[in-house]
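>>> fold the following and give me the result.
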Amino acid sequence: MEKFEHGGNIYREDVPAGDWLDFSANINPAGLAPSVRAALLAAVDDVINYPDPEARELKAALAERYNVPAEQLVLGNGAAELFYLFLQTVRPRRVLLPVPSFSEYERAALAARCKVSCFALSAENDFRIDWEEMLAALPVTDCIILGNPNNPTGTLVTRNELVRLLEAIKDGTQWLVVDESFLDFLLFDSRYTVRDLVAEYPRLFVVQSLTKFYALPGLRLGFGVAQEELAKRLNAGKDVWNVNLLAQKAGVAALADTEYQQQSRQQLIEEMQRLYKRIDGLRGIKAFQPSVNFMLLDVSGTGLSSSGFTARLRARGILVRDCANYTGIEDDCYVRIAIRRPEENDRLLAVLEEF
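Okay, the predicted model is just below:
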């Protein structure tokens, strides 16, 4: 596999009869909200105009939804763009990555000519961070990037744990970047988020995607929260029209649709637990407890490699994420699946039980 290959690439191969059933992309199974679809259709004729370079309407909606000042917001063409923007602007020399993790952290760091070091997470410890070891690594790093929850492991880091890390770097020169792109899937995120702490800890940058929870990956939309001076630097360093008009309109509509938000969370939690119990009971597969809309599987007990496992599913029209190219779990035995609608999950279960 290519080192920075992602899931969700439905264009690479011939489409099977009936289309792909894509478990490789971890997107809200509820799909596009009707309110967002309506907003997009209503705005189609407006694409003859440039988007608002200040994205005032969207920033106001984000400020209200996430209870952060608009002056602290930086908008991105997807969350991934914001990692590149931050690293190209701040230019830390040494970046530490708990791995396995989202590969764009490493790719963005390499693009900014950073030296990347890896902090290995172990399956035996359910891929949780050893905080004593993490704190001991601070003197030899300039920036730590971590996902909360982490992709692909689903591991959550508590707010208290992050505050401990922030206190440790408060008087130093290190930066902490926290990717909260999947926190919207939780019923309550107050135990985990640190987006409200950027004023208190100016060397903190929090990134969040809107494409995951609101099922907008084709539009690309994300935002960052930073101390006001850093937000100004980041906004000055990006393309002025990096968030297009349709993405801005979709974001405003999505953030206003509280019914979609509540139903998505409740339905996901119920289906996530059902799927976890069914898969973890299959011979040869170890499922790691999911926290949001994806689940990591160790398939070594099946006698198949991750590539062999994904190939057998692909032959049945089902795509899953082969994790062999994730730094930190290159032993070719892990795959990640998304949590989809019950009838789609039942189709996956039927094939897995048959195998």
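>>> could you use CA atoms for every contact and neighbour count after this?
Will do.
>>> strands along the protein, start to end?
21-22, 73-76, 94-99, 115-120, 143-147, 175-179, 204-209, 222-226, 286-287, 294-298, 318-319, 321-322, 334-338 (DSSP state E).
>>> right, and those strands - which one's nearest L82?
Closest approach to L82 among the strands of the chain (Cα to Cα): strand 73-76, 5.8 Å.
>>> packing partners for that closest one?
Identification of packing neighbours for strand 73-76 by 3 or more Cα pairs under 8 Å, 6 or more residues apart in numbering; DSSP states H and E yields strand 222-226, helix 228-236.
>>> what would the strands of the chain look like in TSV with mean neighbour count and distance to E13?
Converted to TSV, the strands of the chain look like this (neighbours: other Cα atoms under 10 Å; distance: least, Cα to Cα, whole Å):
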stretch	mean neighbour count	distance to E13
strand 21-22	21	13
strand 73-76	26	29
strand 94-99	23	29
strand 115-120	16	33
strand 143-147	24	30
strand 175-179	23	31
strand 204-209	26	27
strand 222-226	25	29
strand 286-287	20	28
strand 294-298	23	23
strand 318-319	23	11
strand 321-322	26	15
strand 334-338	24	19
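>>> one more to line up against the first:
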Amino acid sequence: MQYHGGDIYRNQIRLDFSVNTNPLGMPDPVKEALHQAVEEAENYPDIRAQALSAAVAEQLQVQKEQLVFGNGASELFHAVLHAIKPSKILIPVPSFLGYEEAAKAIDCEVIFYEMKKGENFCLTDRILDVLDENISLVFLANPNNPVGNLVEPELIFQIAEKCRQCDTTLVLDECFMELTGKEQTYSFFKRLDEFPNVVVIRAFTKLYAIPGVRLGYLVCEQNLAEKIRLQLPEWNLSVFAQRAGVAAIKEQEYIARAVVCIQTQRQFLLEELQAAGCSVFDSDADYLLFYSEMPLYELFLQRGILIRDCSNFRGLQRGYYRIAVKSEEQNRMFAEVLREIHENAQAAERIDLMKEKSEERNGRVKGQECIGKTGATAQLVHKTGAVEFVLPGDIEGRSFAIITKELAERGIVIPEEQEPVTKRVIHTSADFGYADTLTFSENAVAVAKSLIRNGADIVTDTNMALSGINKKVLETYGGMAHCFMADEEVAKEAKERRVTRAVISMEHAAKLDKPVIFAVGNAPTALIRLYELISDGIYRPAFIIGVPVGFVNVEVAKEMILHTDVPCIVNRGRKGGSNVAAAICNALLYEVRREDAVKKVD
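Just a heads-up that it's a prediction; the model follows:
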């Protein structure tokens, strides 16, 4: 079970929507400060963090003695608990998991106040009834994480007042406050002098997009601040964190730009999620919580996009997800994949409905059509006449003649360039449905034939497809056929990286120092990996034949290839297979041979 977002180290990720950092990315002055800090890495950092304390105190208009800095906000949560030593903690849920984790470290009792879905997981004044003298400390996120809603200032004041009366410490987590653009109205900073029992915690991590640097701070009454400071190790702030903090706190115009970006892009993502049938909760922060019946975590992860599965938050269950608001380009990429997933789900529902109707219909006529095998065979012979003897050399020609006739009878017209490929696939499969589902990019057949004539290699994802390709014709033009699936090196790397051999095979094929036609008839992960290599600008195949067969990720993988600008032949839907991939290759090879033979005669 995951406890936090951002696990890019155990997944192959191209876009991380699971962590909620500033969509503008790290400010350039902060990057420069980190580079400069390299020169100071041979020295111990300033144990008092004097420059950082002065810069933050000036910006926030507080006394330096009220500030305590930590290695991220998480370290400060632990320090507060070790300083207060509460016997009972109250945590409204769903909320940040770090509070409960910190509570486990001091082995105290934790009670949970459950916010209601029917109230959009908003905190209400009912929490005041739960607060009493037995509760030593309250954790409260404003805005809430993972929901993103803000708590009304009047209610925060009432909670703080009730906590003061009960001698309870109130810890306000405002790590995302500045990114809401509503800090002046909703932050508790201005009232801290009135409430010595309140601690406000913030983080540079989210605001300045530097989670790898680890820097947070808290503000509270001076005596309490000193008590908390004593719980931290000396030199808990590296020279990198201190340098970055001093540079970052000056970037106020950068924050203003980020707020505008978040507000605009959050609305875009909200509309896209709703259009995909998701239930989205109101948010003021740089993230959105939503619910979907689709297994979106897995579906996005298969496409190299990491989102936050919120099923391990108390008060939520499977189906709840959170995504960050990112840059416009990244959000549009996310939306494009979301639309594909939604369209595939709708298509699957239609297919299931058709299947149900078909099963019902078959059930009704089952008794009427129950004929024994002998009787069925006799009827077929009676209907079609005696079995016809055809010489092996004539079978293919007769088959293509039948296909041509039946296509005409069905009113199906195939573009002349595509006809040899489509007919050979029908010949291989005896399935006229391919006439509707085979999809060709612009001038696909001409491009593929040109590649063959110029010595392109063919790489398959199965040895079955490899064996079905006419390699003699291919070799005539200087090409070779490959399949890396059975290579020991491929199997070993796939096991180490915990991916399919098809993924590694595509990467190995990308190293061939010549144009490659990829013929994928079995593994959708092969197409997905090719799509990633194309999207990341790492490798561009010369041509892709995408016809994997199956039910899991097959349709989506094919659509991904169709969304690239790489020349391709793809069979939409679930049908396909290694035999179809080989048939397409052979159709192209035979057309090249036929055309060249005609030229010689001429």
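>>> in CSV: the helices and strands packed on strand 73-76 of structure 1, plus distance to D346 of structure 1.
What follows is those, written out as CSV (distance: least, Cα to Cα, whole Å):
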stretch, distance to D346 of structure 1
strand 222-226, 32
helix 228-236, 45
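>>> L58 of structure 1 is nearest to which of the ones you listed?
strand 222-226 (10.3 Å).
>>> the closest one vs structure 2, average distance?
Once fitted to structure 2, strand 222-226 of structure 1 is off its aligned match by 0.5 Å on average (mean Cα distance after the TM-score superposition for structure 1).
>>> count the neighbours of the equivalent of L338 of structure 2 over in structure 1 for me.
For L338 of structure 2, the aligned position in structure 1 is occupied by L352, per TM-score structural alignment. L352 of structure 1 has 16 neighbours, counted by other Cα atoms under 10 Å.
>>> if I look at L352 of structure 1, how far off is I285 of structure 1?
Remark: distance between L352 of structure 1 and I285 of structure 1 (Cα to Cα, to the nearest Å) = 10 Å.
>>> repeat that for R91 of structure 1.
42 Å.
>>> measure the match of L338 of structure 2 to R159 of structure 1 for me?
From L352 of structure 1 to R159 of structure 1 the distance is 37 Å (Cα to Cα).
>>> and L216 of structure 1, what is it in contact with?
32, 210 (Cα atoms under 8 Å, 6 or more residues apart in numbering).
>>> aligned partner of it in structure 2?
Per TM-score structural alignment, L216 of structure 1 is aligned with I210.
>>> the stretch 151-300 of structure 1: helices as residue ranges?
Using DSSP state H, counting those that start in this stretch, the helices of the stretch 151-300 of structure 1 run over 159-169, 228-236, 245-256, 258-280.
>>> tell me what the longest helix seen in structure 2 is packed against?
Longest helix in structure 2 by number of residues, with DSSP state H as the criterion: helix 328-365. Under the contact definition 3+ Cα pairs under 8 Å, 6+ apart, helix 328-365 of structure 2 sits against helix 252-275, helix 554-562.
>>> do that again at 6 Å, thanks
Applying 3 or more Cα pairs under 6 Å, 6 or more residues apart in numbering; DSSP states H and E, one finds that helix 328-365 of structure 2 contacts no other helix or strand.
>>> translate Y99 of structure 2 into the numbering of structure 1.
Match for Y99 of structure 2 (TM-score structural alignment): Y105.
>>> identify the residues contacting that match.
By Cα atoms under 6 Å, 6 or more residues apart in numbering, Y105 of structure 1 lies in contact with nothing.
>>> please redo it, this time with the cut-off set to 8 Å
83, 97, 145.
>>> could you check how far it is from S122 of structure 1?
Taking Cα to Cα, one finds Y105 of structure 1 at 19 Å from S122 of structure 1.
>>> counterpart of T404 of structure 2 over in structure 1?
By TM-score structural alignment, T404 of structure 2 lines up with nothing at all.
>>> quick check, T404 of structure 2 in a helix?
Yes: counting by DSSP: H, G, I helix; E, B strand; the rest coil, T404 of structure 2 is located in a helix.
>>> with that, I have no additional questions.
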